[in-house]
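[1] sequence and predicted model, in that order:
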Amino acid sequence: MTQQSSAYQDKNDYQELAVDKLLNKDLDDTEALSNEPTPTYGLESLGIKNVRHIYRNLSIPKLIEHTLARGQGVLASNGALSVQTGKYTGRSPNDKFIVEEPTSKEEVHWNKLNVPISEANFDLLYRHALSYVQGRDLYIFDGFVGGDPKHRMGVRIINELPSQNLFSHQLFIRPSEEELAHHKADFTVLAVPGLKGDPENDGGINSEAFIVAHLGKKLIIVGGSYYAGEIKKSVFSLMNYFMTKRDVLPMHCSANMDAKGNTALFFGLSGTGKTTLSADPERRLIGDDEHGWSKDGIFNFEGGCYAKTIRLSKENEPQIWEAIRFGSLMENVVLDWAERTPDYDDDSITENGRVAYPIDYIPNAVVPSVGGHPNTVIFLTADAFGVLPPISLLTKEQAMYHFMSGYTSKLAGTERGITEPEATFSACFGKPFLPLSATVYAEMLGERLDRHGTKVYLVNTGWSGGPYGVGQRFAIKHTRAMVSAALNGQLDDVKFNPHPIFKVLVPESVPGVPSQVLDPKSTWNNPAAYDQQAKDLARRFVQNFKRFETAREEVIAAGPCAD
């Protein structure tokens, strides 16, 4: 056996061992890591009783020690804790439910993504969870969501796994000792991945995984999935509901600011470059994923970042690269067995490898994570058809149209079953997490764009010269140059021309970008094939937008020409 094949075999052995350890319930019966009695921290008010040990807001080293002692992870050569999540390496959108009860019944926009489940079935699952945690150790994180003290909400995350509690510690806002002493939870998440659902006997669910939110009780149960992202997105979904009641627009976006305090927002689904482009060494990071826009400005919902690691490089993403160190949590990243060195190019586990780290691991992060009203908004899309311009300016109505459309291509690994880019429309660039109608959020956005004179650009980080499999993906250096030009005002005096099909305004020049790149049609060998593909995508836009029956006529008219 060659040295290379031996190392590969060892790597496979490690992956199998890691998943085996994670799923082995016998680990719950190991000797306790501490024999000291602990208080209940009010868990009995949730019906949680007869648990073995309760650990609240443990330090990072202790959470890592607990994970290592239980055999549920290893330390990588960069110092990060590395874990595997087994079967679920991404979100499971078909297993997310909202309880249909008086609080939600009339307000929630029920559809294929906001699926109702009865209170009776929720109560049954909750009883299963209460029974499951008896005799087990639990880890509590008490902290906050919302960087603006005026709008922040208390969150309590109760975890079965210390590694997921580390995730909670790094992704949400950590309290001071005084804040912890007086902490009150507005939201509660009970994450018990070892509890598998039974669709035959647990009514209303589809598989062993279930993520169920009760808006009235502000309570979420996450079961059956070890993927920590379910915890984060569950809390985000609650914020998307409750923030609108405070006249705060909740947004699935990144945010940063320049040295003068000029703020920018980056919208886009996973894999479109949102995290990478917002982690700009020349700008200060406010947050990488979830924000609110209030009458005072914007603020980050979180206290950390959850970045994709596939094909991560020190050259292209230096800030993310350096943030992966002791205290960070890597999920489903392949390690060399002997040296524990991460291989970010290896997708044998998933394309959706992730790393969680606190925002202050980014050297120029804004703390506290608040900023003024944005001067510029960037909509990111990865167009697998290769027809959208790499950058274009939008009118307010076009911005609302494309915000409601949320067009991109799902990238491999982001959700189960996705193995190659697939065209999709996700309203507001985050429809799975929006309990209300997309028109509610779009009207809030349009009002803010009007009031603050914010410019909106549509940036395509996808393909040029042909569709996926034929064309090439835009070079990241060109995308960075276009985004920088938009943020720095270098496009203010450039001439723009409307695209004949999509109507968006395309610049004639961008500093640092070849002019032929800006016209997508000119990059195709067959212009007629481009027109056909572009019209096909336009028809998809129009067909998708028909579901927004309450949209205003001027917003509908801002869409592309389908004929």
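    Nice, I can see it.

[2] contacts, neighbours, all on C-alpha from now
    OK.

[3] spit out the contact partners of Trp463.
    Contact partners of Trp463, counting by Cα atoms under 8 Å, 6 or more residues apart in numbering, are Ala382, Asp383, Ala384, Phe385, Gly386, Val387, Gly471, Gln472, Arg473, Phe474.

[4] er, Pro520 I mean
    When contacts are counted by Cα under 8 Å, 6+ apart, Pro520 touches Gly386, Val387, Leu388, Pro389, Pro390, Ser464, Gly465.

[5] tell me the one among these nearest to Asp148.
    Comparing the contacts of Pro520 against Asp148 with Cα to Cα places Pro390 closest, at 34.1 Å.

[6] for that closest one, which non-adjacent residue is spatially closest?
    Asn460 (4.5 Å; Cα to Cα, 6 or more residues apart in numbering).

[7] look up how far Ile157 lies from the one you found.
    Taking Cα to Cα, to the nearest Å as the criterion, Asn460 is separated from Ile157 by 37 Å.

[8] try Glu208
    Taking Cα to Cα, one finds Glu208 at 21 Å from Ile157.

[9] looking at the two, which is more packed in?
    More crowded of Glu208 and Ile157, by other Cα atoms under 10 Å: Ile157, with 25 against 17.

[10] residues in contact with the helix or strand harbouring that one?
    Here Ile157 is covered by strand 153-159, with elements defined by DSSP states H and E. Strand 153-159 is contacted from outside by 138-146, 165, 168, 183-192, using Cα under 8 Å, 6+ apart.

[11] again, only this time at 7 Å
    138-146, 165, 168, 184-192 (Cα atoms under 7 Å, 6 or more residues apart in numbering).

[12] now, of those residues, which are buried?
    The neighbour-count criterion (16 or more other Cα atoms under 10 Å) marks 138-146, 165, 168, 187-192 among the contacts of strand 153-159 as buried.

[13] the residues you listed in helices, which ones?
    Mapping the buried ones among the contacts of strand 153-159 onto helices (DSSP state H) picks out Asn165, Ser168.

[14] which ones among the buried ones among the contacts of strand 153-159 map onto strands?
    In strands, judged by DSSP state E, the following of these are found: 138-145, 187-192.

[15] so which of these comes closest to Asn316?
    For those, the nearest to Asn316 is Val145 (30.0 Å; Cα to Cα).

[16] from Asp345, how far off is Ser484?
    Noted for Ser484: a distance of 27 Å to Asp345, by Cα to Cα.

[17] if you count surrounding residues, which of those two has more?
    Ser484 (18 against 15).

[18] I'd assumed that one was in a helix, is it?
    Yes - Ser484: assigned to a helix according to DSSP: H, G, I helix; E, B strand; the rest coil.

[19] what are the ranges of the helices in the stretch 201-350 of the chain?
    229-242, 274-278, 318-323 (DSSP state H, counting those that start in this stretch).

[20] another one to put next to it:
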Amino acid sequence: MTPNYDKHPKSKVGLDYLGLENNKNVHWNLKPSELYEKAICRGEAFLTKDHALVVHTGKFTGRSPKDKFIVDQPSIHDDVDWGEINQPISEEVFDNLFTKVQNYLGDKELFVKDLFCGADKNNRLQVRVVSEVAYHGLFAHNMFIRPSNDELVDHEPEFTVLAAPFLEADPSVDGTKSSTFIICNFEKKIILIGGTMYSGEVKKGIFGVMNYLLPKKGIMAMHCSANHDENGKTAVFFGLSGTGKTTLSADPDKTLIGDDEHGWSDEGIFNFEGGCYAKTINLSEEGEPMIYATTKMPGTILENVILNDDREPDFDDVSLTQNTRCSYPINFIPNASKTGTGNHPENIIFLTADAFGVLPPISKLTPEQAMYHFISGYTAKVAGTERGVTEPQATFSACFGAPFMPLHPTAYAELLAEKIRKHGSQVWLVNTGWTGGAYGEGSRMKLTHTRRMLSEAIAGNLENVEYVEDANFGVMVPTAVDGVPSEVLVPRNTWNNPEEYDLKARELASMFVENFKQFEDQASEELLKAAPRVS
């Protein structure tokens, strides 16, 4: 019997606003099982032994930041922090590409998913994803918040992602930099995607929209994970990719609110998403049991993961990319929050993977230092992570998520500082990188030690311990944490040659100061005083 894909709740808003009203081959709000079937039958995906879906995204296994643009319009021109990240493009270029996409998708099989971004009903965004691949439909179903059938009928999209991954632009004709384009038009409320199947563009495109809209309402938009304990004590974890944001928030003793994107309103924090998008490189059952368990579940998407002969994922195989990932609904995590909301955070953690091996494993920040480190957004790349990287390289990404922040970094930093002052949040800097030497000489911080330090800090057990001031960065470092060897806490003591540590620490401090020069003209005197000391 041929499946009937058309018996699903359908929004009263059709596709006429996209110029696709004449397409008769549109599937509305298919269930995961149906999207599975479509993805496999269309050759987009295949199955693991445990019936998770595997997708290889082709040439692009990550985002294409150089091909991402915002349409420069009078209504937003003065708000956007234009530059290499927020690249302007003209309305004419957008309109021509929009027409090209409309013509291309006019007779294609299309998959529409109507969803929400934001667990706070007063501040959520009604989102529509339209794509020529079923895989995008399942990804959107996993990652965004899923409406009820009644909500679907009344769903009116406030922003639409229109994806044509197999349509390539001609830069000489279309005004793009390459055959790939990701263009956000705030007035038309459309994100146009072409030339890439990588689904992270769908997720992060909407994240960028939220990061533009929410601060205008006094709501902090955050690239962070979050959890809370049994007493409702909330912690948020900021950090760039590879710093442990997902791993450390997925604590079996805590309730997971979300693993990547949140808002902080006057009522508390709320998850933007309804799912998780975890990196799977070197994933193991021993190291991250809850995330590992999701990879065995039907409904999970494994992106660019290689299977062995028994059709089991080989998470150590990076032959396609180091950016292997899994996407799954957040309820696949047993201790996930049912509401996606939490109280005002009592603790804020900035995560950095310091490959220079000089930052303390945990340290306490003043509000001014918190702003400074938030604007800096430091972590480090290590040898082998990217072509041409042969030694540790400092990486600074403002607000721990510069590629997704349309406004100037100080706008987010000032809003964060206001929230911290109002609610008395304590900010911690946690180094999940190297100790006892730089990458190649020292060793990676033990996850058990990091978890213990965070647990003690969040529980309030570090309030009355002795602290020493770090000579280079001015942060306060505890000299004792229950369950952690004391020699680990002060990084200089972990190096065989303390003089080499001093040199490397001054080198990194200088990098901080040099990077921050781009923000000095909009920084207060108090903020500038929070900079590392460079002799």
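    Happy to help now that I have it. All figures in this text were calculated on a predicted structure; none of them were measured in a lab.

[21] out of the helices of the stretch 201-350 of the first structure, flag the one nearest Gly417 of the first structure.
    In terms of Cα to Cα, the element of these nearest to Gly417 of the first structure is helix 229-242, at 16.8 Å.

[22] number of nearby residues for His449 of the second structure?
    His449 of the second structure: 18 neighbours (other Cα under 10 Å).

[23] that one against Val484, yeah?
    Yes - His449 of the second structure is in contact with Val484 according to Cα atoms under 7 Å; the separation is 5.9 Å.

[24] so where is the longest helix seen in the second structure in the first structure?
    Of all segments of type helix in the second structure, defined using DSSP H, the longest is helix 498-516. Aligned by TM-score structural alignment, helix 498-516 of the second structure falls on residues 527-545 of the first structure.

[25] buried residues in the matching stretch?
    Applying 16+ other Cα under 10 Å to stretch 527-545 of the first structure flags 530-531, 533-535, 537-542, 544-545 as buried.

[26] so Phe425 of the first structure sits against Ser405, correct?
    Yes - with contacts counted by Cα under 7 Å, Phe425 of the first structure reaches Ser405, the gap being 5.7 Å.

[27] what about the aligned residue in the second structure for Gly469 of the first structure, distance to Leu365 of the second structure?
    Correspondence of Gly469 of the first structure to the second structure, assessed by TM-score structural alignment: Gly440. For Gly440 of the second structure, the distance to Leu365 of the second structure equals 29 Å [Cα to Cα].

[28] more crowded one of these two?
    The neighbour comparison of Gly440 of the second structure against Leu365 (other Cα under 10 Å) goes to Leu365, with 22 against 14.

[29] ok, Ile375 of the second structure to Ser510 of the second structure distance?
    Relative to Ser510 of the second structure, and taking Cα to Cα, Ile375 of the second structure is found at 16 Å.

[30] repeat that for Ser179 of the second structure.
    Taking Cα to Cα as the measure, Ser179 of the second structure falls 39 Å from Ser510 of the second structure.

[31] again, but for Lys24 of the second structure
    60 Å.

[32] and for Glu286 of the second structure?
    For Glu286 of the second structure, the distance to Ser510 of the second structure - Cα to Cα - is 39 Å.

[33] kindly report the same for Phe473 of the second structure.
    Phe473 of the second structure is 10 Å from Ser510 of the second structure, by Cα to Cα.

[34] so the longest helix seen in the first structure corresponds to what in the second structure?
    Criterion DSSP H: the longest helix present in the first structure is helix 3-23. Counting by TM-score structural alignment, helix 3-23 of the first structure pairs with no residue of the second structure.

[35] show me what secondary structure element comes after that helix.
    Counting by DSSP H and E, what follows helix 3-23 of the first structure is strand 54-56.

[36] ok, residues contacting that following strand?
    In contact with strand 54-56 of the first structure (Cα under 7 Å, 6+ apart) are residues Thr38, Thr40, Asp137, Leu138, Tyr139, Ile140, Phe141.

[37] before we move on, what about stretch 32-44 of the second structure?
    Residues outside stretch 32-44 of the second structure that contact it (Cα under 7 Å, 6+ apart): Ala45, Phe46, Val55, Ala134, Tyr135, Gly137, Leu138, Gly299.

[38] same deal with stretch 501-516 of the second structure?
    Residues contacting stretch 501-516 of the second structure (Cα under 7 Å, 6+ apart): Phe356, Val358, Ser376, Asn472, Phe473, Arg492, Trp495, Ala531, Pro532, Arg533, Val534.

[39] next, format those residues as CSV and append secondary structure, distance to Leu192 of the second structure and neighbour count.
    Formatted as CSV, the contacts of stretch 501-516 of the second structure follow (DSSP: H, G, I helix; E, B strand; the rest coil; distance: Cα to Cα, whole Å; neighbours: other Cα atoms under 10 Å):
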residue, secondary structure, distance to Leu192 of the second structure, neighbour count
Phe356, coil, 40, 29
Val358, coil, 43, 30
Ser376, helix, 30, 22
Asn472, coil, 46, 19
Phe473, coil, 43, 21
Arg492, helix, 50, 24
Trp495, coil, 50, 20
Ala531, coil, 40, 20
Pro532, coil, 42, 23
Arg533, coil, 45, 16
Val534, coil, 45, 16
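
[40] nearest to Lys66 of the second structure, of these?
    Once Cα to Cα is applied, the member of the contacts of stretch 501-516 of the second structure that ends up nearest Lys66 of the second structure is Ser376, at 21.1 Å.

[41] isn't the closest one up against Ala394?
    No - here Ser376 of the second structure does not reach Ala394: they are 10.9 Å apart, not a contact under Cα under 7 Å.

[42] how about the nearest residue to the counterpart of Ala394 of the second structure in the first structure, chain neighbours excluded?
    Structural correspondence for Ala394 of the second structure with respect to the first structure (TM-score structural alignment): Ala423. Nearest residue to Ala423 of the first structure, sequence neighbours excluded (Cα to Cα, 6+ apart): Ser409, at 4.3 Å.

[43] and for the one you found, the neighbour number?
    Applying other Cα under 10 Å, we find 23 residues neighbouring Ser409 of the first structure.

[44] what do we get in the second structure for it?
    Using TM-score structural alignment, Ser409 of the first structure sits opposite Ala380 in the second structure.

[45] the host helix or strand of its match vs the first structure - mean distance after superposition?
    Assessed by DSSP H and E, Ala380 of the second structure sits inside strand 378-381. Average distance between strand 378-381 of the second structure and its aligned residues in the first structure, after superposition and using mean Cα distance after the TM-score superposition for the first structure, equals 1.7 Å.

[46] brilliant, that's me finished.
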